[in-house]
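J.: can you look at this prediction? I've put the sequence above it.
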Amino acid sequence: MTLKMAPDEKLLDFFAPILGRISDDEYRARAAEVLLWVHETFPELGVQIAWNQPMFTHHGTYIIGFSYASKHLSVAPEQAGINHISQELDKQGISYTPNLFRLPWTQEPPYELICRVIAFNIEDKAEITSFWR
């Protein structure tokens, strides 16, 4: 189920089952901060929980998702998104795989980079009608 929401409290309530699994209060606050930032920066995106992860969608197609580990926040923009920003990931020394990049909890998230990959996915998937590429 994909929802459109406005108030930040509703967004955090919606994602509470996922955020509640993050035991460290600071990490949980950072995760919530990132989710709120995406929601505020891209209010046209829908939100959903799938595969136990918070995800943002546009016209029914996946744009970006997040998952949480003990040492980092994972950002998953699909392989095309990673390919689009891989040089910047290398330049910033950010660890990544073909499908996600890892942001240590102890570092400020690179919001400009996250913004670029979300904007890329929205544009690149404008004509895609399936959830995944």
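T.: The structure has been received and is ready for your questions.
J.: going forward, measure contacts and count neighbours with C-alpha atoms only.
T.: Fine.
J.: can you tell me what sits against the helix or strand containing Pro54?
T.: Here Pro54, judged by DSSP states H and E, is contained in strand 53-58. The contact list for strand 53-58 (C-alpha atoms under 8 Å, 6 or more residues apart in numbering) reads 2, 15, 18, 44-49, 62-67, 122.
J.: most neighbours of all those, which one?
T.: Neighbour tally across these (other C-alpha atoms under 10 Å): the maximum, 28 neighbours, falls on Ile63.
J.: is it in contact with Pro77, as I believe?
T.: Yes - using C-alpha atoms under 8 Å, Ile63 makes contact with Pro77 at a distance of 6.2 Å.
J.: joint contacts of these two?
T.: Contacts common to Ile63 and Pro77, judged by C-alpha under 8 Å, 6+ apart, are Ile118, Asn121.
J.: narrow the contacts of strand 53-58 to those in helices?
T.: Counting by DSSP state H, the members of these that fall within helices are Phe15, Ile18, Ile122.
J.: and here is the other one:
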Amino acid sequence: MLQEFLNKVKNPVLKDKLEGIFNQIQQEFPSLTTEIKWNQPMFIMDGTFIIGFSAAKAHISIAPETVTMETFAKDIKEAGYDATSNLFKIKEDQEVNWDLLRNIIAFNMEDKKGYEKFWR
């Protein structure tokens, strides 16, 4: 499923970054499942959304929940990533800040434990 998504990413730099991100998530958070919804890979815990990804021409968009974006706004800015209220972007010339990504995923997993809807 993730490989099918990656095969559609035309930018080889972004494809490599996403593949690394996906592999790291699967290693560190093996309880998360993956689904493709709205043409975007999403990591899911017990039926609830944890984090989603998409690839544009020159950046990756990473979308946690809005409350998570608010909680980590300062860290995202300090990492040098552009952000909106719903997502942040890692440009092709930027490194992936794995500590930040790990903290965001762990926060969402804890925040949504026992949550029964898909979105917050």
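T.: On my side now, so go ahead. Being a predicted model, the structure only gives us computed values, none of them experimental.
J.: re earlier: ok, the contacts of strand 53-58 of structure 1 vs Ile82 of structure 1, which is closest?
T.: When those are ranked by distance to Ile82 of structure 1 (C-alpha to C-alpha), Ile64 comes first, at 10.9 Å.
J.: please report how far that closest one lies from Ser130 of structure 1.
T.: Going from Ile64 of structure 1 to Ser130 of structure 1 by C-alpha to C-alpha, to the nearest Å gives 14 Å.
J.: rewinding a little: and the furthest pair within the contacts of strand 53-58 of structure 1?
T.: So, the contacts of strand 53-58 of structure 1 by C-alpha to C-alpha: farthest apart are Ile18 and Ile122, at 24.3 Å.
J.: Lys117 of structure 2: neighbour count?
T.: Lys117 of structure 2 is flanked by 11 other residues according to other C-alpha under 10 Å.
J.: so what's the counterpart of it in structure 1 up against?
T.: Here Lys117 of structure 2 is matched to Ser130 in structure 1, going by TM-score structural alignment. Contact partners of Ser130 of structure 1, counting by C-alpha under 8 Å, 6+ apart, are Gly60, Thr61.
J.: Asp16 of structure 2 pairs with which position in structure 1?
T.: For Asp16 of structure 2, the aligned residue in structure 1 is Ala29 (criterion: TM-score structural alignment).
J.: isn't there a helix covering its match?
T.: Yes - the assignment for Ala29 of structure 1 by DSSP: H, G, I helix; E, B strand; the rest coil puts it in a helix.
J.: so stretch 37-51 of structure 2 matches what in structure 1?
T.: Counting by TM-score structural alignment, stretch 37-51 of structure 2 lines up with residues 50-64 of structure 1.
J.: what's the span of that stretch from first residue to last?
T.: OK, stretch 50-64 of structure 1 end separation, C-alpha to C-alpha: 12 Å.
J.: over to stretch 79-87 of structure 2?
T.: This stretch, stretch 79-87 of structure 2, spans 14 Å end to end (C-alpha to C-alpha).
J.: and the closest residue to Glu78 of structure 1 other than its chain neighbours, helix, strand or coil?
T.: Leaving aside its sequence neighbours, Glu78 of structure 1 sits nearest to Asn99 (C-alpha to C-alpha, 6 or more residues apart in numbering; 4.9 Å). Following three-state DSSP, we place Asn99 of structure 1 in the coil state.
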